[in-house]
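Novice: coordinates only, sequence not included:
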């Protein structure tokens, strides 16, 4: 655990935001098959195809967000991305047994676009906050945050499904949406902290 890097507020906020976002992502990924196969009675192939809009949207949103991160604050871009992500997750929670495939596709695309728009700027912010000689530790933190968040998301959904097999899926989407919104607030807080840092440096001089 790179404690020296986590002592940097901007790095710690980026890691925390990453953990929360991957928690929300995995909650949705684990809950979706139960809804698609359990409630809509779709086959495994149909379920897989209906989940592809998410990574496809991420694939297109991530490069755009990476390009914008050279011009705008990662805190702002991350907050926008996670807010869109939360809206997509909340929209998924309103699906019912009468949902059409189009209803599922556009919601998945919104989730993927929001998540992709957040991920690239956040990763860039994490790596840029670390000194060059600690680049390896910063890169390792990316993987640790991802796995920790995904593990937490899977555990939460497993608990929800064991407690309420039917309503657990809907609650999983709702909790994931709240987590994504909390991550958006954390991401946005980096903007204010970033503005405060130059002021402290001036006072110190």
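Specialist: Thanks, I have the structure now. Please read all numbers here as calculations on a predicted model, not as lab measurements.
Novice: Going by C-alpha atoms from here, please, whenever you check contacts or count neighbours.
Specialist: OK.
Novice: In terms of helix, strand or coil, where does residue 71 fall?
Specialist: In three-state terms, and counting by DSSP: H, G, I helix; E, B strand; the rest coil, residue 71 is coil.
Novice: Could you measure from it over to residue 65?
Specialist: 10 Å (C-alpha to C-alpha, to the nearest Å).
Novice: which residues of the chain fall in helices?
Specialist: Applying DSSP state H to the chain gives helices spanning 3-6, 9-33, 44-51, 53-68, 74-93, 101-129, 135-163, 167-204.
Novice: tell me which residues in the second one are buried?
Specialist: It stands for helix 9-33. Within helix 9-33, the residues that count as buried by 16 or more other C-alpha atoms under 10 Å are 10-33.
Novice: do the last one as well
Specialist: Within helix 167-204, the residues that qualify as buried by neighbour count (16+ other C-alpha under 10 Å) are 168-191.
Novice: Counting neighbours, go ahead and name the busier of residue 71 and residue 65.
Specialist: residue 65 (24 against 8; other C-alpha atoms under 10 Å).
Novice: Contacts only, for that one.
Specialist: 77, 116-118, 120-121 (C-alpha atoms under 8 Å, 6 or more residues apart in numbering).
Novice: ok, second structure coming up, stack it against the first:
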């Protein structure tokens, strides 16, 4: 049973669900919309390819490094007001990006933009808990799961169209009307009496340590995969040192306290591995199809589209199945489908056919789509209301780390010049691990569902220490 302090709403506000989906769509859109325009931006701002790559890094660093600190802050502030702040901040930062006079300023503004995007990502589950009734939890998370990931998928397409028809600043200006719609919907439909408060100095210190640790981790991985072994190792050691320092703080104790609530650790672990499967597939398949199978770039795009298409279609269906048959059943089937789809890629022989590759990728995408909505629905169900910000940040961190580690490990394998089957081992191991953990999650949820509600069986975590200054 969920903890007794989790007070659900009795009627789902579907416009609010759409608003949350639009917000996360906007945040994920800017992860990829700039990628296809990097040469144009570099030419206009007199920068090299190495310099413009930092436009992607600058946005993604806060999306990982600030997730946990922002989750702790969201625990003690109003969810409606903080979501409105995130949307406005993202729109203002996007507008400023469009007027950036040089690359240095644009990179700095991308960090600000990524910070507000991270806040939006943290608020997905925390705000959703205010507007989604338990009976619609899976369906609503499935809808958000359809709208949100479309941003990263459609980003390169929109980026190419905008640059070809307009100028690169419109890559950022396009966020303004989306922000306006999301702001209006949130303001009208999300009800929450909580207010904003400034973070306390202790929170700022903890945030700096955590952000520094994850920044060194990501830059260390990037240096290792690009061949700078010594620099990469030094950065990874620095990340471990900062992580060890943070682990001894009370802030870390509050975060790990949430993870100790079953089944949250297994939910986040399986989510990390499922997204790592997807991240490695999106990275490795172009190499396999172009270099080993001789396909053109256009053919690769068409073949790979089967995976996100199936993911989007099945995500909403997966949410409905979760509401009808239970989160753990739908999530377990999704994880097993993903590993089945990857395993079937091994059966194609030396030359892959277009149709054969597409339906196998569709199975992988369908498995991921079927898995994510029940996974997020279960997190909402078992996380305490007053710790929903932390729980949401941990889920978001797992998702972002999976999409980061997948390509990183794939790059190492590609660099070693391995065979097609060796390349596919990366997503196979990740998806198999996710399926095994999904079994553990299913056992935990079944046991919790059999337990009667009451103080003797419910696990109530300690109250989080304040991370904001008193009002």
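Specialist: Thanks, I have the structure now. What you see is a predicted model; the values in this text were computed from it and never measured.
Novice: TM-score for the pair, please.
Specialist: The TM-score (TM-score structural alignment, normalised by the length of structure 1) is 0.87; 204 aligned residues with a C-alpha RMSD of 2.3 Å.
Novice: What distance do you get for the counterpart of residue 26 of structure 1 in structure 2 to residue 230 of structure 2?
Specialist: Under the alignment defined by TM-score structural alignment, residue 26 of structure 1 is paired with residue 279 of structure 2. From residue 279 of structure 2 over to residue 230 of structure 2 the distance is 26 Å, taken as C-alpha to C-alpha.
Novice: how many neighbours does the counterpart of residue 334 of structure 2 in structure 1 have?
Specialist: Under the alignment by TM-score structural alignment, residue 334 of structure 2 pairs with residue 81 in structure 1. By the criterion of other C-alpha under 10 Å, residue 81 of structure 1 has 30 neighbours.
Novice: just checking, residue 81 of structure 1 touches residue 120?
Specialist: No. In this structure, residue 81 of structure 1 is not within contact of residue 120 by C-alpha atoms under 8 Å, at 10.1 Å.
Novice: what does residue 302 of structure 2 align to in structure 1?
Specialist: Looks like residue 302 of structure 2 aligns to residue 49 there (TM-score structural alignment).
Novice: repeat for residue 208 of structure 2
Specialist: Checking TM-score structural alignment: residue 208 of structure 2 goes with nothing.
Novice: would you say residue 208 of structure 2 is within a strand?
Specialist: No. Using three-state DSSP, the assignment for residue 208 of structure 2 is helix, not a strand.
Novice: who's in contact with the closest residue to residue 281 of structure 2 other than its chain neighbours?
Specialist: Excluding the flanking residues, the one nearest residue 281 of structure 2 by C-alpha to C-alpha, 6 or more residues apart in numbering is residue 427, at 6.5 Å. Counting by C-alpha under 8 Å, 6+ apart, residue 427 of structure 2 makes contact with 276-278, 280-281, 342, 406.
Novice: equivalent range in structure 1 for stretch 84-101 of structure 2?
Specialist: So stretch 84-101 of structure 2 is aligned with nothing, judged by TM-score structural alignment.
Novice: What are the buried residues along that stretch?
Specialist: For stretch 84-101 of structure 2, by 16+ other C-alpha under 10 Å, it's 84-98, 100.
Novice: and if you look at stretch 140-150 of structure 1?
Specialist: 141-142, 144-147, 149-150.
Novice: What is the nearest of those to residue 93 of structure 1?
Specialist: residue 150 (19.5 Å; C-alpha to C-alpha).
Novice: what residue of structure 2 matches up with that closest one?
Specialist: For residue 150 of structure 1, the residue aligned by TM-score structural alignment is residue 403.
Novice: Repeat that for residue 198 of structure 1.
Specialist: So, by TM-score structural alignment, residue 198 of structure 1 is matched to residue 452.
Novice: so what's the match of residue 302 of structure 2 up against?
Specialist: Per C-alpha under 8 Å, 6+ apart, neighbours of residue 49 of structure 1: none.
Novice: Could you identify the most distant pair in the buried residues of stretch 140-150 of structure 1?
Specialist: That would be 141 and 150, which, of the buried residues of stretch 140-150 of structure 1, are the farthest apart (C-alpha to C-alpha) at 14.0 Å.
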